[in-house]
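Colleague: Provided below are the primary sequence and the corresponding predicted coordinates.
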Amino acid sequence: MNKQSRFPYKLYLVLSEADCKGRHFLKVAEESIIGGVDLIQLREKNDDLETFIRKALQLKEITDNYEIPLIINDNLEIAKKVNATGIHVGTHDIPPVAIRELWCNAAYVGYSIEHLEQLDTEETAVSDYLGISPVFKTPTKTDTITEWGLDGIRTIRKLTDKPLVAIGNLDVHNIKSVIDAGADCIAVVSAICGAPNPQKAAYQLKNELLK
């Protein structure tokens, strides 16, 4: 099985209510799916458990309706409770090995790496895809260590056959170069959530990726 059949997605939306600039996050989500988003991750770092669950259940109704995978960021309890497709975690979150032990039904476990040394760990080995974050520095995520750049993606591509999901200040003008460098999928926040027309923004991004 090649990496694309394991993770056959091109455009990945990382969504939070705050990033939607006053518009309803569910409306942004649905418009983005219609425009071409292949899967959505719900990332609500500041919500209490009840609020996060409520949002996840509401979003899952939409993603299920369009047969789009829903990924939950860094909360195994919620991911399991809403029967999400998977979970995405970082270096300082619950480790992928523990997730596999506690949630054997997870279709996708994503893992963001900060150092090349992480490519040789058991956490990476049991993950379904790797988050390469950020490719370019971005104001939406300030707690990262490495700005990978295109050269970083090229290096990682040589060292692993895991599907690579690139994120970090990506837009319609630079995503093709990121794919050409070795990424399999592009993840965005502001390029869709902050756009005047999320559906059109998603369509333009997807169209660029399919060229």
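Modeller: All right, it came through fine.
Colleague: drop to CA atoms for contacts and neighbour counts, all remaining ones
Modeller: Noted.
Colleague: Checking my notes, residue 110 in a helix, right?
Modeller: No: for residue 110, which was evaluated using DSSP: H, G, I helix; E, B strand; the rest coil, the result is strand, with no helix membership.
Colleague: quick one, strands of this protein?
Modeller: When secondary structure is read from DSSP state E, the chain shows strands at 11-15, 39-42, 70-73, 86-89, 108-113, 129-132, 164-167, 185-188.
Colleague: Export the ones you listed as JSON lines, with columns for mean neighbour count and distance to residue 122.
Modeller: Compiled in JSON lines, these are given as follows (neighbours: other Cα atoms under 10 Å; distance: least, Cα to Cα, whole Å):
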{"stretch": "strand 11-15", "mean neighbour count": "24", "distance to residue 122": "25"}
{"stretch": "strand 39-42", "mean neighbour count": "24", "distance to residue 122": "24"}
{"stretch": "strand 70-73", "mean neighbour count": "27", "distance to residue 122": "20"}
{"stretch": "strand 86-89", "mean neighbour count": "24", "distance to residue 122": "14"}
{"stretch": "strand 108-113", "mean neighbour count": "24", "distance to residue 122": "11"}
{"stretch": "strand 129-132", "mean neighbour count": "24", "distance to residue 122": "13"}
{"stretch": "strand 164-167", "mean neighbour count": "28", "distance to residue 122": "17"}
{"stretch": "strand 185-188", "mean neighbour count": "24", "distance to residue 122": "23"}
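Colleague: this is the other structure I want to compare:
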Amino acid sequence: MSRIDPAAMRSLLRLYFIMGSVNCPRLSPADTLREAIAGGVTLFQYREKGAGALQGAAALELGRQLQAICRENSVPFIVNDDIGLAELLDADGVHVGQDDAPARELRRRLGAHKIIGVSAHTVDEARQAVADGADYLGIGPIYPTASKDDARAVQGPPILEELRRCGLDIPLVGIGGITAGSARPVIEAGADGVSVISAIAAAEDIRQASAGFRHAMRQ
């Protein structure tokens, strides 16, 4: 089982930034991440997917560069899906979907001290991930999103309310189409934080966009 403190995990999830090279139309991935962290990002996930995504050694090198920035700023560095890459980088954790290896297998491979997140879309999926030892769940898509080609049907904030009504007290982060203007209802529905891709990475002012999320969730 995990040794990650749930209270600490909830704090880390407050503003969870997800990004790869294909998500950075304005600045380099490194500068995008630096600006996002300066604005208040609390957790970072390296997600190198989509048309034109880096492969092999290039993806590994970018991962090392982004990980170094996270370490300089004491922001945990999570890898999306790729357990091998997570191991090569000695990442702080990994996030997987329903079609990937279950959390219990990742826990055996990575150890108790790593963060393991799982995407869930239903109460049953959430309960299974909790039973398998996940540290947090990514719930969504909350709103329509163009950042993920394989996104499931939109759930809306009520899915978060349903999970909490069912007694699930694991840390939750909402994901999918969330903007600073729509973040607060996600928190009020039961999420501990929000996951963001394009609303930060594609913003004209990345630092200000991150700060805007933090401000909106404090209201």
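Modeller: Sure, I can see it. The model shown is predicted, which means the values in this text are computed figures rather than measured ones.
Colleague: what's the TM-score for these two chains?
Modeller: Laid over one another, the chains give 0.94 as their TM-score (TM-score structural alignment, normalised by the length of structure 1), with 210 aligned residues with a Cα RMSD of 1.6 Å.
Colleague: Could you export the strands of structure 1 as JSON lines, including distance to residue 201 of structure 1?
Modeller: Below are the strands of structure 1 laid out as JSON lines (distance: least, Cα to Cα, whole Å):
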{"stretch": "strand 11-15", "distance to residue 201 of structure 1": "11"}
{"stretch": "strand 39-42", "distance to residue 201 of structure 1": "15"}
{"stretch": "strand 70-73", "distance to residue 201 of structure 1": "20"}
{"stretch": "strand 86-89", "distance to residue 201 of structure 1": "24"}
{"stretch": "strand 108-113", "distance to residue 201 of structure 1": "25"}
{"stretch": "strand 129-132", "distance to residue 201 of structure 1": "22"}
{"stretch": "strand 164-167", "distance to residue 201 of structure 1": "16"}
{"stretch": "strand 185-188", "distance to residue 201 of structure 1": "11"}
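Colleague: Nearest to residue 26 of structure 1 among the ones you listed would be which one?
Modeller: Between residue 26 of structure 1 and those, the shortest gap by Cα to Cα is with strand 11-15, which sits at 9.5 Å.
Colleague: which residue numbers in structure 2 go with that closest one?
Modeller: Following TM-score structural alignment, the partner segment of strand 11-15 of structure 1 in structure 2 covers residues 15-19.
Colleague: how much does that stretch stray from structure 1?
Modeller: With the two structures superposed, stretch 15-19 of structure 2 lies on average 0.5 Å from its match in structure 1, counting by mean Cα distance after the TM-score superposition for structure 1.
Colleague: picking that back up, between the strands of structure 1, which one is nearest to residue 144 of structure 1?
Modeller: strand 108-113 (9.6 Å).
Colleague: Relative to structure 1, which residues correspond to stretch 61-80 of structure 2?
Modeller: Following TM-score structural alignment, the aligned partner range for stretch 61-80 of structure 2 in structure 1 is 54-73.
Colleague: Give the buried residues for that stretch.
Modeller: Applying a neighbour-count criterion of 16 or more other Cα atoms under 10 Å, the buried positions in stretch 54-73 of structure 1 are 55-57, 59-60, 62-63, 68-73.
Colleague: do the same with stretch 149-157 of structure 2
Modeller: 154-157.
Colleague: Off-centre distance for it?
Modeller: In terms of Cα atoms, centre = their mean, to the nearest Å, the gap separating the centre of stretch 149-157 of structure 2 from the centre of its chain is 15 Å.
Colleague: and it, how far apart are its ends?
Modeller: Taking Cα to Cα, to the nearest Å as the measure, stretch 149-157 of structure 2 stretches 21 Å from start to finish.
Colleague: got it, and stretch 61-75 of structure 1?
Modeller: OK, stretch 61-75 of structure 1 end separation, Cα to Cα: 19 Å.
Colleague: Tell me how many other residues crowd residue 9 of structure 1.
Modeller: For residue 9 of structure 1, the number of neighbouring residues by other Cα atoms under 10 Å comes to 17.
Colleague: from what I can see it touches residue 39, true?
Modeller: Yes: contact status for residue 9 of structure 1 versus residue 39: in contact at 7.3 Å, counting by Cα atoms under 8 Å.
Colleague: what are the ranges of the helices in structure 2?
Modeller: In structure 2, helices defined by DSSP state H lie at 6-12, 29-39, 56-72, 83-89, 103-110, 123-132, 158-165, 183-188, 198-201, 206-218, listed in chain order.
Colleague: Done for today, thanks.
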